[in-house]
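Colleague: how would this look folded up:
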Amino acid sequence: MRYLLFGAVLALALILGGGEKPARAQESAAPAPDIEAGTEPFAPTEAERIDALFATLADTDDVESAKEAERAILRLWMESGSETVDLLMDWSMTAMQADNHARALDFLDRVVLMQPDYAEGWNKRATVHFLTEDYNRSIADIGKVLELEPRHFGALSGLGMIFRSIGEEERAMTAFREALAVNPHLEEVKKALTELEATHEGQAL
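Modeller: Model (predicted):
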């Protein structure tokens, strides 16, 4: 559960195409635009792809479509653009799965030093700090994640979990609400928020 909320469990999913089926040629209202020789077809940037996926999360009521969009976002966030960083990330994940947190931190320390603008390096290091209950360092790393990617629902969910663990329930609810604002399909976060809200409503009576 803790790995999931920080985005540590990742699925390699391709971004799904969507939209209406193309019209048959004889029904087309306009001819296809001419493509000049030597030009390449338009391809969206990574940022544009992520924006489109977040729009899907916000708009869809279909559970499977939401999960596909979520997995695609997590996959794109993992792309560092560096073979060395990717290798260090792989090694850190293997160490985390083996509960070798010291080794995982060693790899992740190198990642954030080599590529400080790579949000997922900070996120994974926050995960390890959380697993070792080093909450102050985890919160600090989550702060870096959110500076780089304010929509990081995994980091926001993890921040809520930390605040809940240390009894900061108001701040936990705020973090959970912010996570759900960008990804309303986080069922475990919804459950945690509902439990906290029910507790606070009971105390107010």
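
Colleague: Only C-alpha atoms from now on, for both contacts and neighbour counts.
Modeller: OK.

Colleague: how near is residue 79 to residue 191?
Modeller: Residue 79 is 30 Å from residue 191, where distance means Cα to Cα, to the nearest Å.

Colleague: Also residue 177?
Modeller: 11 Å.

Colleague: Please say which of those two ends up with more neighbours.
Modeller: Neighbours per residue (other Cα atoms under 10 Å) separate residue 177 from residue 191, with residue 177 holding more: 19 against 12.

Colleague: The structure of the following sequence is requested for comparison with the preceding one:
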Amino acid sequence: MTDGRRWLMAGAVLLCSPALTFLPVQAARAADPAASGPAAPSAAQPAVPVPQAGTAKATPPASSPRPPRKTLHDRLVDAEKALAMAGNEKQAGEISERAEALRSRALTGSVQMLISDSHDALEKHDFQQAQDDLTAAITIQPDQSVLYRQRAAIRLAAGDSNGAIADLGVELQADPGDPTAWGMLAEAEHERHEPEAALKAFHQMLLLNPKSPDSDKQLKTLEQARDGQQD
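Modeller: Modelled structure (predicted):
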């Protein structure tokens, strides 16, 4: 089993444009002083309104409202759709990285630190500490399903296929378009000697990412296991 797994720890970078407030300035008119001379007539002459330039023209129509800005979820769905239609492996890799960055966009700084600590522990083969760090991260942000997938990777590396499948179920319920989770599920089912379930999960991964690296070799391994052959 391959222990080296990638976790993208992209920070939540929020680019906020400063709001500009424009205050209309109205010029004050100065009153003319009363002129000296004979008294003015008692009946005041009515003021003649002066038409302003352009008043006879029709008021321009209001500009159409801007379309609503896409949510993080909408952008992730778009990336997943693009991944399924990628033309080659290089393009698929770039789209996959963009999707992973979107999945991690909402993670807080403290959670990212725990992920980093978990990764360090995993490199030292301290699976329990690595899992504890991810569990702490999930406690802080239980709504971020990608954390369950990351803990599943640790459990899978530690040989806990059942625990990995439980975590992957949480991720796939929230993000069924995650090809990495489907690929991990195929691996976990393969470790549990469930070849049909492994193949089903792997075929789903291929639907989402047809240009996945080494997919032909992995598919052959799973098919051999289904047919009762050795890896």
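
Colleague: can you give me the helices for the second structure?
Modeller: 72-84, 89-103, 109-123, 127-140, 146-157, 161-174, 179-191, 195-208, 215-226 (DSSP state H).

Colleague: Dump those helices into CSV; add distance to residue 9 of the second structure as well.
Modeller: Output for those, formatted as CSV (distance: least, Cα to Cα, whole Å):
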stretch, distance to residue 9 of the second structure
helix 72-84, 16
helix 89-103, 8
helix 109-123, 6
helix 127-140, 13
helix 146-157, 11
helix 161-174, 17
helix 179-191, 16
helix 195-208, 22
helix 215-226, 25
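
Colleague: Residue 3 of the second structure: which of those is closest?
Modeller: helix 146-157 (5.6 Å; Cα to Cα).

Colleague: Show me what counts as buried in the closest one.
Modeller: Applying a neighbour-count criterion of 16 or more other Cα atoms under 10 Å, one finds 146, 147, 148, 149, 150, 151, 152, 153, 154, 155, 156, 157 buried in helix 146-157 of the second structure.

Colleague: Can you lay out those residues as a markdown table showing distance to residue 168 of the second structure?
Modeller: Shown next, in a markdown table, are the buried residues of helix 146-157 of the second structure (distance: Cα to Cα, whole Å):
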| residue | distance to residue 168 of the second structure |
| --- | --- |
| 146 | 9 |
| 147 | 10 |
| 148 | 7 |
| 149 | 6 |
| 150 | 9 |
| 151 | 9 |
| 152 | 6 |
| 153 | 9 |
| 154 | 12 |
| 155 | 11 |
| 156 | 10 |
| 157 | 14 |
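
Colleague: What range does stretch 127-141 of the first structure cover in the second structure?
Modeller: Stretch 127-141 of the first structure corresponds to residues 153-167 of the second structure when matched by TM-score structural alignment.

Colleague: With adjacent residues omitted, what lies nearest to the residue most central in space within the second structure?
Modeller: Taking Cα atoms, centre = their mean as the criterion, residue 102 is the residue nearest the geometric centre of the second structure, at 2.7 Å. Nearest residue to residue 102 of the second structure in three dimensions, chain neighbours excluded: residue 76, at 6.2 Å (Cα to Cα, 6 or more residues apart in numbering).
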